[in-house]
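**Q** coords below, sequence missing:
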């Protein structure tokens, strides 16, 4: 074990002992030298909501609130469910508005009214506005804290404002310039502000804003925008161009991580929603039924070709391989297309090129694996079966790649999330089609050869 691992294990053991003995003072002494991200790492390893809640409540509210937001979402939500409204309100009051709104969204809506009453009036008003935005939009991840000043302010006045209010804003990259109605006119980078003459007007040194995020923009669009423009912060405006807040790169990275996780789950037919065991079963069962019916069809196909199998028993040896390779190629092609769709707003011509490339890849992989199967048939002393398996795998992998690459595009055009709809369909379809192709090719070719 490395030294760091030993230190972590030692701290975890101490935390467990302190928790069992109820020694809150000991916990405070143990974690006071650690940063919030280090504490969060330890709590993620513990993965016990009750113990983690107890440890957080031993800490200063500001540190505990920051640590809470750094935990894995599943653990954080489990802890939030156990916290009292009073404790939650104290944590929320210590957070920037975007994190505060995110934490409030993770609380049962029935508790919102009481928690908001416990918060300062101005913060409560901000949070009500933030949580009113749909969860998948830019408004849901923006922060209200933003430095905006009128263009007739001097550089000296702007710097004085920064000194006075800087602690209220997490990170300041630029000052936004607004008119009397609050409409965004431009911005002044901090480095430009610091080297400008004190008497200069902000309007004289302001630069035009290249990237503006509409408050109702989809958050996946925001991720793509930050990636393409290579920016760390962007203003958020309403339909009239009024400055509402800003989005920073840390929020975008969180969204990108969440969306990637959701896509992975959806690819295997699981919705990422909070709920108990019954809820999980209800969400997964429809796609398992799709697979259940598909495999029944596969069994029917085998039964229909039982006479062929009886005469050529060696055929059965290749069935798992045909189905597995076809399924893998299909899922690989689907993953490529889903990634392309998620990261771009390309036109149909670009999608067509990608589809054709995936089909060719499926065919080429089929030829390679088909050659190996033919050699395997020769090694086993049955060239006929080896040839049948080779032809079948070429056709099956080509069709699987075709289906895998086209289904995401079709579902996307229909307005259905391709990641959610594609996985279960491709898995089931490829099993049925791969087996059917194999049996049909076997019946035809073995009668000819």
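**A** It's in. Since this is a predicted model, take the numbers as computed values, not measurements.
**Q** For the rest of this, base every contact and every neighbour count on C-alpha atoms.
**A** Noted.
**Q** got the contact list for residue 19?
**A** 51, 54, 55 (C-alpha atoms under 8 Å, 6 or more residues apart in numbering).
**Q** Which residues in the helix or strand hosting residue 191 does the neighbour count mark as buried?
**A** Assigned by DSSP states H and E, residue 191 falls within helix 190-195. Neighbour-count burial for helix 190-195, counted by 16 or more other C-alpha atoms under 10 Å, picks out residue 193.
**Q** Now tell me what touches that helix from outside.
**A** Contact with helix 190-195 is made by 155, 159, 172, 173, 174, 175, 205, as judged by C-alpha under 8 Å, 6+ apart.
**Q** Which two of the residues you listed have the greatest separation?
**A** When C-alpha to C-alpha is used, the two most widely separated members of the contacts of helix 190-195 are 172 and 205, lying 17.4 Å apart.
**Q** on that earlier part again, a markdown table please, covering the contacts of residue 19 and showing neighbour count.
**A** A markdown table is the format used below for these (neighbours: other C-alpha atoms under 10 Å):
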| residue | neighbour count |
| --- | --- |
| 51 | 17 |
| 54 | 17 |
| 55 | 23 |
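**Q** this is the other structure I want to compare:
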């Protein structure tokens, strides 16, 4: 249930007056994610005052839901010991994310306050890049040897159920911790008490390599419709597990990242200062600016042509605009296809050919319509109609090709294909569109 503005105002009033009882009473029916939304709506000073009223269990869930800015506001006002209590109560993956955001000295102090086991788990996760399977996995899981019985494993689950959330699977490992099979929880419940894991386990389970990119992990979950997957190293040793709730977060993160990349912006700019907003966007806009300047010089080189046939200038905006639109559509299709796995290295060639065909078809259709309009406006200059029709055909065909090829090239170079969008495509299309239009005009009219 979304947080209401009236709730935020009331909470702010309670905090300012120091009415802790009313604040605690207000929290009774709220879930951690709703409490996090309330905190996000408070001012910086009130966030810390409010957060200290939460019990450790609630605080550990709420802090994992907060934005980095709100989390930083709260953490800066906490002692290392209090922060360690919250970290110790968090899932290892969330705890590692939080500790990883601290500066090195404080991270060491907080880790020193934890139990040796929790400290080891977090340090083990921090050594992996945050955008890989190792960086998003959690180490809490239920594992058993092949000769363990159903009764023994169920007893272990009962013992650990408060420490390990969302138990979907039992992982069967040998004495070297190598994964040899899995037992879904429902199979465990339905099996005979004296049956061993070796008798009921699924052999050759689907696994995630520890160094796999998080976007590929998300695609794997989607492809196999999984709730949880084990993470293993090169030797097949079980390291942890990834649950579907983490994958949902990844999908949102990747989609948001691509969307902002397409626009040449960053996610946190709305809450940033004017100077940071401007400085972050300058590099992207500078690329477009350079492209516009180059196109200006190109047009200047055709001044004589334009001055003799003034009607040519009237159609330049629509030819450049349509080319840019087609290129942007192609980029969006390919970037999305790569993100979801629909576009892969095995079908890139057919995708490029198909999109060129789409560009030609669209160019022919809009070229015919624009040529007819040109003839209506300039009935005595048939050549203008021909130039306009051919130019938009070539411009849209090139745009479809460029918008398809650039993201693929970036992907092949192990760069984010979303970077190929925005100013790069726009710049390329401005230059190619002007060159094609005025080049055809010179060839056919003069």
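**A** On my side now, so go ahead. All values derive from a computational prediction rather than experimental measurement.
**Q** returning to what we had before: in structure 2, what residues pair with the helix holding residue 191 of structure 1?
**A** Aligned by TM-score structural alignment, helix 190-195 of structure 1 corresponds to residues 185-190 of structure 2.
**Q** picking that back up, among the contacts of residue 19 of structure 1, which ones are in helices?
**A** 51, 54, 55 (DSSP state H).
**Q** what separates the aligned residue in structure 2 for the first one from residue 32 of structure 2, distance-wise?
**A** Using TM-score structural alignment to pair residues, one finds that residue 51 of structure 1 aligns to residue 46 in structure 2. In this structure, residue 46 of structure 2 lies at 18 Å from residue 32 of structure 2, with C-alpha to C-alpha, to the nearest Å as the measure.
**Q** ditto for residue 166 of structure 2
**A** Separation of residue 166 of structure 2 from residue 32 of structure 2 (C-alpha to C-alpha) stands at 17 Å.
**Q** which of those two has more neighbours?
**A** residue 32 (20 against 12; other C-alpha atoms under 10 Å).
**Q** hmm, back to that, would you mind giving the contacts of residue 19 of structure 1 as TSV with distance to residue 352 of structure 1 added?
**A** Listed next are these as TSV, based on distance: C-alpha to C-alpha, whole Å:
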residue	distance to residue 352 of structure 1
51	53
54	55
55	54
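**Q** Which residue in structure 2 aligns with residue 337 of structure 1?
**A** Residue correspondence to structure 2 (TM-score structural alignment): residue 337 of structure 1 is matched to residue 334.
**Q** my guess is its match meets residue 404, correct?
**A** Yes - using C-alpha atoms under 8 Å, residue 334 of structure 2 makes contact with residue 404 at a distance of 6.3 Å.
**Q** With neighbour numbers in mind, choose between the two.
**A** Using other C-alpha under 10 Å as the criterion, residue 334 of structure 2 and residue 404 rank with residue 404 on top: 30 against 26.
**Q** looking at it, residue 369 of structure 1 is touching residue 391, isn't it?
**A** No - counting by C-alpha under 8 Å, residue 391 is not a contact partner of residue 369 of structure 1; they are 10.0 Å apart.
**Q** who's more crowded, the two?
**A** Counted by other C-alpha under 10 Å, residue 369 of structure 1 and residue 391 do not tie: residue 391 has more neighbours, with 22 against 19.
**Q** Centre-most residue in structure 2?
**A** residue 254 (1.0 Å; C-alpha atoms, centre = their mean).
**Q** element containing it?
**A** Using DSSP H and E, residue 254 of structure 2 falls in helix 244-263.
**Q** Not counting its own residues, what contacts that helix?
**A** For helix 244-263 of structure 2, contacts defined as C-alpha under 8 Å, 6+ apart pick out 136, 214-215, 217-218, 221, 226-228, 266-267, 335, 418-419, 421-422.
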